[in-house]
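# got a structure for you, letters missing:
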């Protein structure tokens, strides 16, 4: 056991967060996301929500301050300006950073290039977010 580590973060996920470098991206995905077919290493957090996962991850992962939007969600198909309730929750969890949105298939393409994907048990639609890792300043 370790102090101050959210208990939902598995050893594999902790290793992944530590191994990522500046500019690497990680996807937190809902239960419907085609994670295993995209290519990056996929870790599962079945039974854990995407919001709980995001809250745990951002306690440890610095977001990139050198890009305008270090976090991106998937746009609602046919309604690119819609903001699903879960996306609004994501924004409250990272208030110092603007969250961008990406068209569905462009989101899949970007996710395919990510360092890793964390597939959660999230059942709310559009519960997907890509985070860009930043640096820890001195």
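Ah, there it is. Not measured: the values here are computed from a predicted model.

# Every contact and neighbour count from this point should use C-alpha atoms.
Will do.

# name the helices or strands packed onto the host helix or strand of residue 108?
Residue 108 is part of helix 104-112, with elements assigned from DSSP states H and E. If contacts are counted by 3 or more CA pairs under 8 Å, 6 or more residues apart in numbering; DSSP states H and E, helix 104-112 sits against helix 35-38, strand 71-74.

# here's the one I want to compare it with:
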């Protein structure tokens, strides 16, 4: 049995196969997923699993050098605060891109992970880094 937080074998294997710069998208339940990338569907019911929980597990195994979220996910009224599903989890500041650009990046991702998250624009692109 694995000792790390991430127990899902297909997701763990996908992370192990990443090369420098490869992208993983963690998606809410409604993000359209193109035909190209490997699709891992974790959604069970609305809200299960939450994107924050999947992000925490993925970050326990993946070296991330870059992250991107949609500008639309940021609450401008609260002083451009990161959304709750992302806040405090990343060691780097995510780049802000349009939701349309995020959807285009999905086609180039190695894997797209669908969660049960139902918060609008709750999607994040993670770019693999190196550990040396």
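Cool, the structure landed. Not measured: the values here are computed from a predicted model.

# Superposed, what's their TM-score?
Aligned and superposed, the two chains score 0.85 in TM-score terms (TM-score structural alignment, normalised by the length of the second structure); 127 aligned residues with a CA RMSD of 2.3 Å.

# Residue 58 is in contact with residue 6 of the first structure, correct?
No - the pair residue 6 of the first structure / residue 58 is not scored as a contact, 10.4 Å apart, by CA atoms under 8 Å.

# Helices of the second structure, start to end?
Secondary structure of the second structure (DSSP state H): helices at 9-16, 51-59, 99-106.

# Could you list the buried residues of stretch 14-25 of the first structure?
Neighbour counts over stretch 14-25 of the first structure (16 or more other CA atoms under 10 Å) mark 16-17, 20, 23-25 as buried.

# quick one: which of those residues is nearest residue 126 of the first structure?
Among the buried residues of stretch 14-25 of the first structure, residue 25 lies closest to residue 126 of the first structure (CA to CA), at 18.1 Å.

# per the alignment, that closest one corresponds to what in the second structure?
For residue 25 of the first structure, the aligned residue in the second structure is residue 23 (criterion: TM-score structural alignment).

# same question, residue 87 of the first structure
Using TM-score structural alignment, residue 87 of the first structure pairs with residue 83 in the second structure.

# give the contact list for that match.
Going by CA atoms under 8 Å, 6 or more residues apart in numbering, residue 83 of the second structure touches 73-75.

# Okay, it and residue 94 of the second structure: tell me how far apart.
11 Å (CA to CA, to the nearest Å).

# Name the nearest residue to the spatially most central residue of the first structure, sequence neighbours excluded.
Taking CA atoms, centre = their mean, the centroid of the first structure lies closest to residue 28, which sits 3.3 Å from it. Nearest residue to residue 28 of the first structure in three dimensions, chain neighbours excluded: residue 118, at 4.9 Å (CA to CA, 6 or more residues apart in numbering).

# Give me the neighbour count for the residue mapped onto that neighbour from the second structure.
Aligned by TM-score structural alignment, residue 118 of the first structure pairs with residue 113 of the second structure. The tally of other residues near residue 113 of the second structure (other CA atoms under 10 Å) stands at 22.

# Then residue 35 of the second structure?
9.

# now the one 3 residues further on
Counted with other CA under 10 Å, the burial measure for residue 38 of the second structure works out to 15 neighbours.

# Find the nearest non-adjacent residue to the alignment partner in the first structure of it, please.
Taking TM-score structural alignment, residue 38 of the second structure has residue 41 as its aligned residue in the first structure. Residue nearest to residue 41 of the first structure in three dimensions, not counting chain neighbours: residue 116, with 4.9 Å by CA to CA, 6+ apart.

# Next, the contact list for the one you found, please.
16, 25-27, 40-43.

# what about 6 Å?
Contact partners of residue 116 of the first structure, counting by CA atoms under 6 Å, 6 or more residues apart in numbering, are 26, 40-42.
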